[in-house]
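*Asks:* Structure for the following, please:
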Amino acid sequence: MQSKLETKRTGAKGFKRKRYWIPSVVLILIIGFIGVGTQWTPKITVFLLKSLIETANPDMNNKDTMLSDGITRVVDVLYADEGRNDSTLDIYYPSVTSEPLPVVLWVHGGGWVLGDKADITEYAVQLAKQGYVVVSMNYALAPDTTYPTPVIQTNQALMYVKNHVSEYQGDPDNIFLAGNSAGAQIASQTAAVVTNPSLAKLMNITRVAQPDDLRGVLLFCGPYNLSTVAETGFPLIRTFLWSYTGVKTFEDYPRLNEMSTVLQVTAAYPPAFITSGNVDPLTSQSIELAQVLKRLDVDTETLFFSNSSEKLGHDYQFDLKSDAGQQAIRSAVRFMQQYSR
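*Replies:* So this is what the prediction gives:
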């Protein structure tokens, strides 16, 4: 009798040990699957990154964000005839104005895999308060859509702005192209398409604007030499460019040179305002682009905070409560005032 009881107790303990052991094995298998999977496709890493960001910022794409008095916002305007659900834009402008206003077409950042046009709402409102029409566009995200689709879409958005921005108090002859992070790369390349006929031909893009149609570009914290960008150590840059190019070893991608703005700019490139934080890993890329433009005698204004004791990271400009953020937006506005018609 005692022997049977001991056997039963021993069996119960063994069952308990198995009960805790099984979830551990499942967890190990899941981690192993993710680890192996990330070597075959960037989609797993991108999915996990998106999930993490959405969990940390559940209201980041809330369209009910309060706007300042006197600013009108029109959302989800379709800019391309194809009717893609990512070919939409939001427009911010002063509700009352006596004359057509300069226009800023903004391309959001997010490593070509993340982000939304609503991300810059606060910044767009502040620019609109300064007397600008701000057009914030969406574009197809990698890895589901790869290069060069976002550049083609930005070209389409530029055409929409030229044809329709007058309906929103904007001046179609006073357009600035802007972007942050990966959006700065897309914006800078689109400006190169407009001003470099050889690049437009190479990419098989019909230019919708003439070089003089772009009054300037405003480039915040972007990568502009994709052959060397991995050397900056920017977090997840290999995953981002694997997603965008579709090639894991993206340095071998045959179209990498046409994506590198430093190799495609000409003397016809529009005046440029280029800025990046002093501890942003991508700042060396901004410095390189500025140097190339200056050698071509393109009017170029820079803001790099090299002598600042404040540590300014990636996309520092969106912190409008900081002195650096305020300096950046003042400098950007001053730049646009200088080059507006």
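
*Asks:* make it CA atoms for all contacts and neighbour counts henceforth
*Replies:* Noted.

*Asks:* Following the chain past whichever strand in the chain runs longest, name the next helix or strand.
*Replies:* Ranked by residue count and defined by DSSP state E, the top strand of the chain is strand 170-180. Later in the chain than strand 170-180, the nearest helix or strand by DSSP states H and E is helix 182-195.

*Asks:* Next one: the closest residue to Thr149 other than its chain neighbours from Thr146, what distance?
*Replies:* Nearest non-adjacent residue to Thr149, counting by C-alpha to C-alpha, 6 or more residues apart in numbering: Ala140, 7.0 Å away. Distance from Ala140 to Thr146, counting by C-alpha to C-alpha, to the nearest Å: 8 Å.

*Asks:* Need the overlap of contacts for these two.
*Replies:* Residues touching both Ala140 and Thr146 (C-alpha atoms under 8 Å, 6 or more residues apart in numbering): none.

*Asks:* on that earlier part again, OK, contacts around the residue nearest to Thr149?
*Replies:* By C-alpha under 8 Å, 6+ apart, the contact list for Ala140 reads Asp86, Ser87, Thr149, Pro150.

*Asks:* Generate the PyMOL command that creates a selection of the buried members of those.
*Replies:* Of the contacts of Ala140, the buried ones go into a single PyMOL selection, burial set by 16 or more other C-alpha atoms under 10 Å:
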select buried, resi 86+87+150
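
*Asks:* for comparison, sequence B:
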Amino acid sequence: LTASQGKVDLDVVYRKIGDLELKMDIYRPAESSAPTPAAIVIHGGAWIEGKRQDMAGFASELAKRGVFATTVQYRLATADDKAPKRHYWPAMLDDVQASVRYVRAHAKEFNIDPKRIGAIGLSAGAQLAMLLGTTDTRDTKTDFYPKESSRVKAVVEFAGPTNMEKDIPEPLVFLYKAVMGDEKPKVAAQIRSMSPILFVDKKTAPMFILHGTADTTVPVIHGRNMEAALKAKGVPHEAVFVEGAGHGLEKPEAIAALFRSVDWLRDQLKE
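*Replies:* Okay, here's the model as predicted:
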């Protein structure tokens, strides 16, 4: 039975960086006397485009299932060399990690259980969600809720790149320059830091993988390799590979799996 959704709060500023305000849209579940689970919902767009509103549907579905959900804005890189203000990796990771710490720090106010926070992401957003499930705060010198952990308890990833060291289609190589500031990053460590598969260990959060076998943007090998890495470390996971689906996951079987993944996340975040 689907519960009804509660209040929606748009344009909540969760962090200020200089004169930049980073915002989130909050989708609350129906009133609950007990603290509810929460989920960070992360948009895709190759780290250079996309917006938090793209994921409103997922946040709403989670709220209807009793999960406090928030779609988050994060700093984006740009492919425009003349852009006055440019953001490079790891700004995107630092922002989504900050959003988790913000939600945790406001657990009482939001009536959520800080131990039951998950993440769901699409494409580049899936890569960020996976890093929330495999690593903790990168910026150890941060003064933004430094006592809170950025780790999440469960991850749903749709068509995310899992290893930036290989299996990246030629057209996407321009991203290295846009996102990292260099076509052949001088620092291999930077590419490693973008590759969630390299951080999989026994502590990794349970994961739901959904990938189309005909994805030419992020080849399905990314999802299959992640499934193998999770299996090797004994991490609970579910993987759905939809035959013939592309990066947009538009096939009916993919859409059915999207709904299943939202149920899966809710179940993972139960007490």
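
*Asks:* Can you add distance to Tyr339 of structure 1 and give the contacts of Ala140 of structure 1 back as CSV?
*Replies:* What follows is those, written out as CSV (distance: C-alpha to C-alpha, whole Å):
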residue, distance to Tyr339 of structure 1
Asp86, 31
Ser87, 29
Thr149, 29
Pro150, 26
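
*Asks:* The contacts of Ala140 of structure 1 in helices, which ones?
*Replies:* Thr149, Pro150 (DSSP state H).

*Asks:* From the contacts of Ala140 of structure 1, pick the one nearest Ile53 of structure 1.
*Replies:* Comparing the contacts of Ala140 of structure 1 against Ile53 of structure 1 with C-alpha to C-alpha places Asp86 closest, at 19.6 Å.

*Asks:* what residues are up against Gly109 of structure 1?
*Replies:* With C-alpha under 8 Å, 6+ apart, Gly109 of structure 1 has these contacts: Gly115, Gly179, Asn180, Ser181, Ala182, Gly183, Ala184.

*Asks:* which one in structure 2 is aligned with it?
*Replies:* Residue pairing (TM-score structural alignment): Gly109 of structure 1 is matched to Gly44 of structure 2.

*Asks:* Checking that match next. Helix, strand or coil?
*Replies:* coil (DSSP: H, G, I helix; E, B strand; the rest coil).

*Asks:* State the distance from it to Asp54 of structure 2.
*Replies:* 8 Å.

*Asks:* repeat for Leu249 of structure 2
*Replies:* Distance from Leu249 of structure 2 to Asp54 of structure 2, by C-alpha to C-alpha: 15 Å.

*Asks:* More neighbours: these two, which one.
*Replies:* Shown here are Leu249 of structure 2 and Asp54; by other C-alpha atoms under 10 Å, Leu249 has more neighbours (22 against 16).

*Asks:* mind listing what that one touches?
*Replies:* Going by C-alpha under 8 Å, 6+ apart, the list of residues near Leu249 of structure 2 reads His211, Gly212, Ile255.

*Asks:* Please tabulate the residues you listed in JSON lines, including the columns distance to Arg28 of structure 2.
*Replies:* What follows is the contacts of Leu249 of structure 2, written out as JSON lines (distance: C-alpha to C-alpha, whole Å):
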{"residue": "His211", "distance to Arg28 of structure 2": "28"}
{"residue": "Gly212", "distance to Arg28 of structure 2": "31"}
{"residue": "Ile255", "distance to Arg28 of structure 2": "23"}
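
*Asks:* Quick one: which of those is the most crowded by neighbours?
*Replies:* His211 (31 neighbours).

*Asks:* Fine by me, thanks again.
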